[in-house]
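Engineer: let me see the structure of the following:
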Amino acid sequence: MTAWAENIIKRKINKEMRALAPLTRSAPEDLTEEMLLDIKLSDMITRTKAAAPTLWSILQSASYTPLQAKRNTYKTPDTSIIMITAMMSYSRSNRRCKLQKVNSIYLKSTGLASKGFDTLNAYGLTMNQKWVYTGLERLSETSRTTLLLEIKTFPYRGSHDNLNIRFVAYEQRLNNSTHFDSGTAATIFVIKDPSVIVPDCAAYQAKWASGAKDPITYPEILDLDYNATTRLDQQSIHIILGFLVNAPAFEFNTYVYKDSEVFSRPPAVLQLATGPEHATQQFVLDTEHEEEASYDGNERCLGLWFKQLKVLTDMQKANMSRKYPIVWIGDQLTTSRIRGLKKFFAWDDNAWDRLEFFY
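Structural biologist: Sure, this is the predicted structure:
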């Protein structure tokens, strides 16, 4: 009787595993940003429960006792069970790898070593390291193509900063040793908000010239700070109250005075428009093996960024330098170096070499 019941359950689970195939199927070579963002864990859990109710019930019984179900009010085994089913599906076919792809990209972004990918791939949790590197190259190429199209239509801003990367060698040799290396990473922000007014280089330079003759004074700065004190105090009180009332132990929904105006958000001063049509897109450029602590390093970095943005010919450089200012964001070191470069190049022959469009 036990063997007969076990055989029935096996046939039912095998049928449910075949039903899970459409939910987990994803060709290994199919990798896009839209595909990754379209994967929702809560949706996967709901659809897996519907497609494989018997399998889910057995795994839930094995991972969660009735006593735990009564005692735990927040903890559930759903995430563990969905990963178990994903691992079993991946064991049946390497084309059932939807969650493995998400895990791989996430773990790579956290700096997981190559050996770690091989280990987790053997467990069925991630793809192998070769797929990860190939996939990231494919995502990078797609992102770069989109970026080059977007900057032809919309204004953009940029930012760069230095970084240190630790390269780990598992087999030590004279030319293959564990070491730290320095580089620079840059990000491009594409402004798609239709209400944004594209600045003009000539207008900006005229305003800068008039402002240089009448600079802001120290008393004026104190007045601006004094006038903003009330608004800053309101924001600070709201933030501090938010930490207190949002704590799980406080149980704000049961608080008698939860509808009090004290908990209302302070009025906005200059409220920006929100929504998909106003969203700013962010693109990461290829990391360059250049330091940005010196003036020479920043000059080389700027040249490399515009090379990646395909600003190569003299005509392209002339059009860009006359079109609109490019705001470049950075920390105190970066901004001071760029300002210094503009001073050094102030007597150069053209607007591109003088970095007149760069702010």
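Engineer: CA atoms for contacts and neighbours, from now on please.
Structural biologist: Noted.
Engineer: contacts for stretch 127-137?
Structural biologist: Here stretch 127-137 makes contact (CA atoms under 8 Å, 6 or more residues apart in numbering) with 28-29, 31, 97, 100-101, 104-105, 108, 114, 117-118, 120-121.
Engineer: keep only those of these that are in helices.
Structural biologist: Using DSSP state H, the members of the contacts of stretch 127-137 that fall within helices are 100, 101, 104, 105, 108, 114, 117, 118, 120, 121.
Engineer: among those residues, name the buried ones.
Structural biologist: For the ones in helices among the contacts of stretch 127-137, a burial check counting by 16 or more other CA atoms under 10 Å picks out 100, 101, 104, 105, 108, 117, 118, 120, 121.
Engineer: about what we covered before: possible to save the ones in helices among the contacts of stretch 127-137 as TSV with distance to residue 337?
Structural biologist: Shown next, in TSV, are these (distance: CA to CA, whole Å):
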residue	distance to residue 337
100	43
101	41
104	38
105	35
108	32
114	37
117	40
118	43
120	44
121	45
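Engineer: which positions in stretch 54-70 come out as buried?
Structural biologist: Applying a neighbour-count criterion of 16+ other CA under 10 Å, one finds 55, 56, 59, 60 buried in stretch 54-70.
Engineer: before we compare anything, build this one as well:
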Amino acid sequence: MESSFKWVMRSKWAYKKPHKIYAACLQIITLMQVMEIDLSIFLDALFWGNEYCVADKRMQWQRTAFLHSAELPFLLDRWDKPPRKSDSIIRLKGARGIINMFAVATTIDLVKAELKGLGLFLQLSAKDDVSASKLTSLTFTELEDMAREKAPTVWQLFQSILDTGKGKKWEHIALTITSIVSYMQSHNRNRLQKLLAIYLKFRGISAKGFDTLHAMGLTMSHKWTCDAIQRISDECMHKKSSKSPGSPPEVQQVYRTSSGSLVGVLWELWGSAKSSLLNSPEFKLATYKDRHSLFLNAPKPIDQLPTSEGHDILQYLLGTTNIAEASYDDNSRLINEWLQQLGWMMDVQKWEFAWALIVYWAGDQLTVDRLQHLFMFRGRDDTSYNHLDFAVIVFGWFHLQMAYAVSLHKQYLGTERGCGLQHVFNILNQKGLEKVLTKGPFHHTLNEALHHVAAAHIHKDWLEVAGVETLSELCSRSAEDLKKLASKIVKRRASSEALDRLDEHGEDEIDKELKQVIMWNRDVLQYLVLNEAVKNSDVGLMENMLPHLLYQFTGSGNSKYAIEVLELMQGLY
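Structural biologist: As a prediction, the model looks like this:
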């Protein structure tokens, strides 16, 4: 709402003609000359420079009206950049130098005040940096929102500099710079630095690398990081010991119930095809009439691990150790090291290991392979403890997911001009996916690309099988019809049965591109189902997928994971 001062000033401007304003100004200048004062003396006295002017009611009103007027910003702009004369190409200097000095000084004071207020929220005390809940209580997005709220001027400055309008994520850079500046003002404002230090420690950054990043204000020092990791480990060991004092925890028996593996996997495949449609922006699920229908519910888990209170999974951080894990002897030393950190290395406890305890060891295929060979090498040792009879060695499912993605990459990469993944990667402008890499975000990028390509193929299959031009037309179909269409898509476009029907036509009549698409849909849907099964802890579905995983790794030439899957099947059945 417009203030009374602005309204009065605007009403006076409305009926004043330029020549009348000029005449009035001329009279005022003449009177100032008579009174032997100039404009600077007048303004200084009016704006709190003369005690009599400060107390005068008429001058108070004029002073307040001027400071609240709509014309003040325009006056400041003119003083900074006076307009050119009509007959001159040179702009008058005005008061640019003085205004710039004032603007810089004001901005500095404002930025300092905002950073001081923001700094209170960037502090993380030493007693909290070993707490996972405290360390991860704020996400990057929440930190950005906090910086935007508590330091709006700083945020606007960075936005004007960093936001190029090309869609790049400038907010992360702005937050990083803001955190560095705040950290330089006070080392207590170190929330981001502690987060990055702990993250980079587990990414294998060297001590010199840490010291360089610390000198730049990006992380804490290497010494602090090592001490923090040790404190986190000690805290975890304390919690672990309090949960199982005196002796190692007892083994819990896991009972399995058999479900029809083929039916369960097929049901999940239909669910994946259906969710591809429902998650499409073109389908508009929010306005779909049958969106609450039972036919659209996700498939029920086959054998899901309990997730209620009391069944939460707790992870405990072990301390770091200077063992390279480069030989069988190193792996043997590591086993003793971990058990010693857990406090399970007393003679009585070793006896319990030999007779009563089972400890599961999981990791990537290389770790599992070395532990299995170590188990065989120690088969003739004297005691059951030295035999490693307590050890059950299994592969990590996350590593298996990565191996599956690499298998799809190897099988369907193709060429830039073909119809394989290489052609799609170029269209999507996905860099760094031409070759399989073991370092960096390769798996994350590949996994994201596989999801995009799978969604595109399944969307196309929905159009073909349903006989529609766009996915939005399917909004008129009932939920039961959509479920039937999803099963048809799996049967006709993503199954070995569909491939067998194609092969019946003879080599010359086979549509090779269609065959490639069906093979891709069949394999990638299995990959998506596996991801969902692992994510939702559906161990029954994971077990049912083992035969397909065996064929997948055997066909792609990954004999090591094929053997791991086969050994797991032998252990289960």
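Engineer: ok, so of the buried residues of stretch 54-70 of structure 1, who is nearest residue 283 of structure 1?
Structural biologist: Checking these against residue 283 of structure 1 with CA to CA, the nearest one is residue 56 at 40.0 Å.
Engineer: trace that closest one over to structure 2, please.
Structural biologist: Residue pairing (TM-score structural alignment): residue 56 of structure 1 is matched to residue 155 of structure 2.
Engineer: just the element for its match, please.
Structural biologist: Using DSSP states H and E, residue 155 of structure 2 maps to helix 152-162.
Engineer: mean deviation, that helix versus structure 1?
Structural biologist: For helix 152-162 of structure 2, the mean deviation from structure 1 after alignment is 2.0 Å (mean CA distance after the TM-score superposition for structure 1).
Engineer: which residues touch that helix?
Structural biologist: 110, 111, 114, 147, 148, 170, 171, 174, 178.
Engineer: kindly report the same for stretch 303-313 of structure 1.
Structural biologist: 148, 186, 285, 286, 288, 317.
Engineer: quick check: end-to-end length of it?
Structural biologist: Start-to-end span of stretch 303-313 of structure 1 (CA to CA, to the nearest Å) is 12 Å.
Engineer: what's the nearest residue to the most centrally placed residue in structure 1 if we skip its chain neighbours?
Structural biologist: Structure 1 has residue 282 as the residue nearest its centroid, 8.2 Å off, counting by CA atoms, centre = their mean. Leaving aside its chain neighbours, residue 282 of structure 1 sits nearest to residue 189 (4.7 Å; criterion: CA to CA, 6 or more residues apart in numbering).
Engineer: just tell me the aligned range of the helix or strand hosting that neighbour in structure 2.
Structural biologist: Taking DSSP H and E as the definition, residue 189 of structure 1 sits inside strand 179-190. Here strand 179-190 of structure 1 fails to align to any part of structure 2, judged by TM-score structural alignment.
Engineer: of all the residues in the very next helix or strand once past that strand, which ones are buried?
Structural biologist: Using DSSP H and E, the helix or strand that follows strand 179-190 of structure 1 in sequence is helix 201-213. Within helix 201-213 of structure 1, the residues that qualify as buried are residue 201, counting by 16+ other CA under 10 Å.
Engineer: and the counterpart of residue 138 of structure 2 in structure 1, how many neighbours does it have?
Structural biologist: Aligned by TM-score structural alignment, residue 138 of structure 2 pairs with residue 39 of structure 1. Residue 39 of structure 1: 13 surrounding residues under other CA atoms under 10 Å.
Engineer: do residue 89 of structure 1 as well
Structural biologist: By other CA under 10 Å, neighbour count at residue 89 of structure 1 equals 23.
Engineer: that one and residue 141 of structure 1: what is the separation?
Structural biologist: 30 Å.
Engineer: next one: residue 286 of structure 1
Structural biologist: Counting by CA to CA, the separation of residue 286 of structure 1 from residue 141 of structure 1 is 10 Å.
Engineer: what are the ranges of the strands in structure 1?
Structural biologist: Per DSSP state E, structure 1 has strands spanning 156-167, 179-190, 281-284, 328-329. These are given in chain order.
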